[in-house]
Each structure stands twice: as structure tokens, then as C-alpha cells.
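Visitor: Sequence and predicted structure, then a few things I'm wondering about:
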Amino acid sequence: MALQNKSVQKESMQQKEEVEIYSPWREAWRKLKKNKMAMVGLGITVLLVIVAILAPYIALHDPLKVDLMKSLQPPSSEYPLGTDRLGRGIFSRIVHGARISLRVGLITQSIALIIGVTLGALAGYYGGWVDEVISYLINVFLAFPFLLFAIAIMATLGPGINNVFLALAIVSWPGLARIVRGQVMSLKSEEYVEAAKALGANDFKIILKHLIPNCMAPIIVTVTLGVASSILAEAGLSFLGLGAQPPTPSWGLMLSSGRSFIRTNPGMMVYPGLAIMVTILGLNLFGDGLRDALDPKMKDN
């Protein structure tokens, strides 16, 4: 009897391990780890987050302190990337600029996530006139080019980093809503949804606890890629003078202020441009890797 109990316990433990091994999220992480470019993107993304969190400790100088006596200095031990026209350390401003970029990406996509998931889930679940109205709004918003629409909104609201959050959220939610709508429409006829209805669950509970959790894979991918788009759009708006305003250490604003010194001090444009390029590349690589890992149709080679 003791041997039988031990064998039964061993079999149950093996079954539990198999369930854990073949968990969808565990399987997605396994696929993601096999994608070298995705892991490079993840590393860049993690580095961006660390730099943003520890910016006051990493930066060597106050990014807002003006010292005209040290204007346009070349790279040195004191200023690793040199100084700008006001004597501010370019390295310190780039480090603090990571905070601005990360805030823009996360806050913008958080707002877009709330709006897009809510409207998309309602349209996909209820259909009928609700779907027609929401789909019409989605099509109207998607009819405008992303950046031009953001510029138009910023021209109406006025420049400022807080208005950037709102403008980019407004232009970001329609794509997310359309994805969620399609997912919910395909899932609402599944057996587990019918079983929840038979047990008396209301529409709110069905959408929140059964439908949206099963849409998380495309939502995560879309939001990850959306963070990259938002960071790039903020840099463009700040470059045009519609985003962050001086003396905020925004990468786009640094590019704009360095235009006049492209020949005499090219580092004023090159270094923030590289920061933008590496950040967007990392997020896009990570987002593409997530898409491949979370897509059940993708198979290992």
C-alpha cells in the first residue's frame, strides 16, 4: 500500500509538472527565449527602464543647470558626451530624457488601453447598433494619418507634455479597439461563454472575466509596439515645438535645439538621435518577438 501511494503521488506530481510545462504563458516564454533578436530587444527595454528609474543616480550633472562658461565643450571625463549651447551635460540630459520617453509611452498606452479595450469589447460583444456606432468612430479616427492627427490635436490643445499624453492616447486607441472587437466577436460564441451565461453571469462579468483575459495576447503585443510608436511620436512633436517645452530634457527637443550646431557640434543631434533609434529598435524587436511567441499558429522550426 505504501508503495502504491508513493507511485500515485509520483504520477500526480509528474502530471502537475506537465501541466506547468505546457502552460500557454510558459510556452510563450520558452519561444521568446529562443528568439535571439527578441531577447536583445528585451535587454534594451529593461535597460531603458533601469536608466529611467535610476536617472538621478546615473546622471553626472543636473540636466537643467546652465553654465555658459562650459558651452559646447567636446566629450571629456567630466562631460562624457560634451555639453550643449547652454553648458548642460548632454549625457545627463539623455539619461533624464529616458524618463520622459518612458512616461509618454506608458501613460499614453495606459489611456489608450482603457478606451480601446472598453469600446472594442462592447462593440464585439453586443454587435448591432452598438457595434455600428463604435466601428464608425474607429474608422473615422483611423482615416487620419497617425502623426498628422496628433499634430492637429496638439495645435488645438497647445504645446506641453501633458497634452502630448492626451493627443497620443486619442490617436492610439482605435487600432487597439479594432483588435479587441475582432477577438471578442470570435470568442463570444465559445462554450465557456455559453456556460457562464447558463450559470447566470451578467454581461459585465462575462466580458471582464472570460472574454478580455482571452484577448490578452494580442493586447500585450499591440501595447508593446504602441509604446515605441508613442515615444517616436513624442520626439517628433517635441522636435516641432509642440511637445515638451524647454528646459525639459526631451530627446526630440534636444534634436531640435541641436539643428543649428550640426556642423560645429554634431553630438548635440547624434547622441539623442541614437538614443531614440536604439529605444525604438529594442521595443520593436521585443514586440515582434512577443507576437511570434504568443501566436498559437507560430510553430518551432
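Guide: Everything's here; your move. Residues are numbered from 1 along each chain as shown.
Visitor: C-alpha only now, for contacts and for neighbours.
Guide: Noted.
Visitor: And the residue sitting nearest the centre point of the chain, how close does it get to Pro246?
Guide: Taking Cα atoms, centre = their mean, the centroid of the chain lies closest to Val227, which sits 2.3 Å from it. Per Cα to Cα, to the nearest Å, Val227 is found 23 Å from Pro246.
Visitor: Please apply the same query to Pro56.
Guide: In terms of Cα to Cα, Pro56 sits 19 Å off from Pro246.
Visitor: buried residues in the helix or strand encompassing the residue nearest to the centre of the chain?
Guide: If you go by DSSP states H and E, Val227 is part of helix 216-239. Buried residues in helix 216-239, counting neighbours by 16 or more other Cα atoms under 10 Å, are found at 217-239.
Visitor: Leu32 contacts Gly287, doesn't it?
Guide: No - using Cα atoms under 8 Å as the test, Leu32 is too far from Gly287 to be in contact (10.4 Å).
Visitor: In terms of helix, strand or coil, where does Thr264 fall?
Guide: coil (DSSP: H, G, I helix; E, B strand; the rest coil).
Visitor: number of nearby residues for it?
Guide: 10 (other Cα atoms under 10 Å).
Visitor: Could you do the one 5 residues further on as well?
Guide: Burial of Met269, expressed as a neighbour count using other Cα under 10 Å, amounts to 23.
Visitor: Tell me who's in contact with it.
Guide: By Cα atoms under 8 Å, 6 or more residues apart in numbering, the contact list for Met269 reads 254-256, 258-259, 262.
Visitor: Give me the subset of those lying in helices.
Guide: Counting by DSSP state H, the part of the contacts of Met269 found in helices is 254-256.
Visitor: one more structure, for comparison:
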Amino acid sequence: MSDPSTASIVSTPRPEQPSQIGAPADAGLPENARKEKPRGLLGDAWQDLRRKPLFWISASFIVLFLVMAAFPSLFTNGDPVNGSLSNSRVEPGANGWFGYDVQGRDVFARVIYGARASIVVAVLSVAGTLLIGGTMGIIAGYRGGWVDGLLSRIADVFFGLPFVLGAIVILTTFNGSGTDNSTPEIMGLVILSLTVLSWPVVMRLMRSSVLATKEADYIVAARALGAGTGRIILKHLLPNCLAPLLVYGTIMVGSFIGAEATLSFLGVGLKTPVVSWGIMISEAQNYIRVSPFLLFFPAAFLVTAVLSFVMLGEAVREALDPKLR
């Protein structure tokens, strides 16, 4: 006679198990893990950026400045150009949050409207720098030989020019006394000077990225399959070489905001009646002791904008570089 306990153990049915033969590889994984697809470089970078408080803080300030530059009327109804002398150097209060300048103009309105000129000059200068430097870097790195040598020597000539001194020479040479400061010509000259003096750095970054990428297996395979130069550059080289330029371009926006303010402070950049943070700082330098608020508010916005772009660039650099994660 068999033992009842043994008989119950033998007769207990086992739960059905999935067949090992022909079963999918992710049969035992959770549902969310089955649907997750492998991410690329940008996907991994975004996942890393989402966990960084520094990224969200800097991005929030940048969005605020961009909205401020695009729609200044959302923040103030004041007139940034015209004022009343009866309000000359009135300190901050309920009627004027940031006070009034020497000519009785609302400092808060001027700070808000000043973001437009500074950010427009910086963004357009960065776009021109990336376009010129990136194009020449791709040509020099991909073609090599005498083309690389010629473009590199041209870049060395511009790279050896002192930035501030070169910008002063360009602006004082082309900005004649007959130029109307209220027209976009002076802004175009500032953008031109910043672009001409900055593209060699971008050219070197792009050239080094192309030299490190053009001998990769997928480039060699595309060339062996008969792909033309244009297709190889646009479809393979450019997407894989944009990461350093993206990081440098973000940092460069903040640097160009500071550069525009420096040139305007020296009197060779933007001029009145254009409203910018650099012009406001230049106008307030003679009243630092008696009315320090005239300098404090535009300088605070300028420093915050520069630091926001620099911090965003650093966060993007750490996210795109696997060695820094």
C-alpha cells in the first residue's frame, strides 16, 4: 500500500511552464521591458539630462529669456526708449520696480527689452559661426591633403587675432559716422565681427571629428557601395560629428552675449537708441556710487543669461560624453 502523503505529492499537478523550444527570448521579462527599444546616443543623453537638476534650472532660465526677447510686452507695458526727466534716478519702488535711469526711463522695461538685442546678436552670431566653421571643417577633414593644409593655415591667421582688439578694429573700420544706429546695420556689423573672429575654433572641432570618423567601417562600406561624397557627408559624417558642435554652440551663445555687452560697453558695439544690457551698463558706469541700481539690474540679468547657457552646455557635454557619466 502506498503512503498517502507520497501519493498526494505525486498526484499534485504542476503549473504549466512555457516550452523552452521556440519560446521568445523575452518571454520571462516584464511587459515594460519587452516594449523598450535600444536607445541611441541622443536617447541616452536625454535620459541622463532628465535626471540633472542643473539642466532643468538652466533650461528654465533660457526659456524665460527667450520668451522675454520674443514677447517683451508680456512682462511690461513701460516705454524703454522715452522717459520723463522728473523721474530721473528715482530709486526702485511701487511705481518703478527697478527704478528710473538718468533720463527718466523705466529700468525694468529697458532690462526686459534689452534681452532681445543681446540674444538676437548672440544666436545669429553662433549660427553664422557654426555654418562657416562647420562647413570648412568638414571640407578640410574629409578632403585632406593640400585642401586641409590651406584651410588650416587660413584658420590659424584668424585664430591668432585677439578677439576684443579684432572686433574693435572691424567695428571702427566699417561703422562710419554716417551709419544710423537705429537701423540693423550696426547689429549686422557686430554679428559679422563675432562670426569672423570665432569660426576657426568650430572649424578645428569639426575637422578633428571628421578625421576620427571618416575611416569608420560604415563610412568605408558606404564608399565601397558607390555612395557619393555629398551623401556620405550628409547621411553619415554630419550626424555623427554634431555632438561637439552642439555643446560648443550652446556655450558660445552665453559667451557672445557677454561679448556683445563688452563691445557695447566700450562704445564700439550697439548704440542708443538700441536697448541692450551692455548699453545700460555703459550708461550706468558714471552713477555707480549715487545710483548703484542702474548697474545692478542689467548686470544681474546679463550674468544670469551667460551662466544659464554655459551651465546648459556643460550639462549637455556630460550627457553626450559616455566617459563623464
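Guide: It's in. Worth saying up front: this structure is predicted, and the values here are computed from it rather than measured.
Visitor: Tell me the counterpart of Tyr126 of the first structure in the second structure.
Guide: Applying TM-score structural alignment, one finds that Tyr126 of the first structure aligns to Arg143 in the second structure.
Visitor: measure its match to Ser152 of the second structure for me?
Guide: Taken as Cα to Cα, the span from Arg143 of the second structure to Ser152 of the second structure is 12 Å.
Visitor: for Gly254 of the second structure, same thing?
Guide: Counting by Cα to Cα, the gap from Gly254 of the second structure to Ser152 of the second structure is 26 Å.
Visitor: do Val310 of the second structure as well
Guide: Counting by Cα to Cα, the gap from Val310 of the second structure to Ser152 of the second structure is 28 Å.
Visitor: for the residue mapped onto Glu283 of the second structure from the first structure, what are its contacts?
Guide: Using TM-score structural alignment, the equivalent of Glu283 of the second structure in the first structure is Ser257. Residues in contact with Ser257 of the first structure (Cα under 8 Å, 6+ apart) are Met268.
Visitor: ok, Ser257 of the first structure to Val270 of the first structure distance?
Guide: 12 Å.
Visitor: ranking the ones in helices among the contacts of Met269 of the first structure by neighbours, who comes first?
Guide: These, ranked by neighbours (other Cα under 10 Å): first place Met254, 27 neighbours.
Visitor: returning to that earlier point: who has more neighbours out of Val310 and Ser152 of the second structure?
Guide: Neighbours per residue, other Cα under 10 Å: of Val310 of the second structure and Ser152, the larger number sits with Val310, 22 against 19.
Visitor: so stretch 72-90 of the second structure aligns onto which residues of the first structure?
Guide: Going by TM-score structural alignment: stretch 72-90 of the second structure matches residues 55-73.
Visitor: Stretch 53-61 of the second structure too?
Guide: Using TM-score structural alignment, stretch 53-61 of the second structure pairs with 36-44 in the first structure.
Visitor: Have a look at how far, on average, the matching stretch is from the second structure.
Guide: Superposing on the second structure and averaging over aligned pairs (mean Cα distance after the TM-score superposition for the first structure), stretch 36-44 of the first structure comes out at 2.2 Å.
Visitor: what is in contact with Leu32 and Gly287 of the first structure at once?
Guide: Counting by Cα under 8 Å, 6+ apart, the residues touching both Leu32 of the first structure and Gly287 are Ala38.
Visitor: now the ones in helices among the contacts of Met269 of the first structure as CSV including distance to Glu20 of the first structure?
Guide: Shown next, in CSV, are those (distance: Cα to Cα, whole Å):
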residue, distance to Glu20 of the first structure
Met254, 48
Leu255, 48
Ser256, 51
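Visitor: and the longest helix along the second structure, how far from the chain's centre?
Guide: Determined from DSSP H, the single longest helix within the second structure is helix 107-143. Offset of helix 107-143 of the second structure from its chain centre (Cα atoms, centre = their mean, to the nearest Å): 9 Å.
Visitor: Would you indicate which residues of it are buried?
Guide: Within helix 107-143 of the second structure, judged by 16+ other Cα under 10 Å, the buried ones are 107-126, 128-134, 136-142.
Visitor: How about stretch 220-237 of the second structure?
Guide: In stretch 220-237 of the second structure, the ones that count as buried by 16+ other Cα under 10 Å are 232-233, 236-237.
Visitor: Go through those and name the one nearest Arg223 of the second structure.
Guide: For these, the minimum distance to Arg223 of the second structure (Cα to Cα) is 7.5 Å, reached by Ile232.
Visitor: Trace the closest one over to the first structure, please.
Guide: So, by TM-score structural alignment, Ile232 of the second structure is matched to Ile206.
Visitor: now for the helix or strand hosting its match, which elements pack on it?
Guide: In the assignment (DSSP H and E), Ile206 of the first structure maps to helix 203-206. Packed against helix 203-206 of the first structure, as judged by 3 or more Cα pairs under 8 Å, 6 or more residues apart in numbering; DSSP states H and E, are the following elements: helix 191-198.
Visitor: again, only using 6 Å
Guide: Applying 3 or more Cα pairs under 6 Å, 6 or more residues apart in numbering; DSSP states H and E, one finds that helix 203-206 of the first structure contacts no other helix or strand.
Visitor: distance of the aligned partner of Gly188 of the second structure in the first structure from Met154 of the first structure?
Guide: Here Gly188 of the second structure is matched to Asn162 in the first structure, going by TM-score structural alignment. Distance of Asn162 of the first structure to Met154 of the first structure, given as Cα to Cα: 10 Å.
Visitor: who's more crowded, these two?
Guide: Met154 (20 against 14).
Visitor: The more buried one matches what in the second structure?
Guide: Match for Met154 of the first structure (TM-score structural alignment): Leu171.
Visitor: elements contacting the one helix or strand that match maps to?
Guide: Per DSSP H and E: Leu171 of the second structure is located in helix 163-174. Helices and strands touching helix 163-174 of the second structure, as assessed by 3+ Cα pairs under 6 Å, 6+ apart, are absent.
Visitor: show me what contacts whatever residue of the first structure lines up with Val247 of the second structure?
Guide: Here Val247 of the second structure is matched to Val221 in the first structure, going by TM-score structural alignment. Applying Cα atoms under 6 Å, 6 or more residues apart in numbering to Val221 of the first structure gives the contacts 287, 291.
Visitor: Alright, that wraps it up for me.
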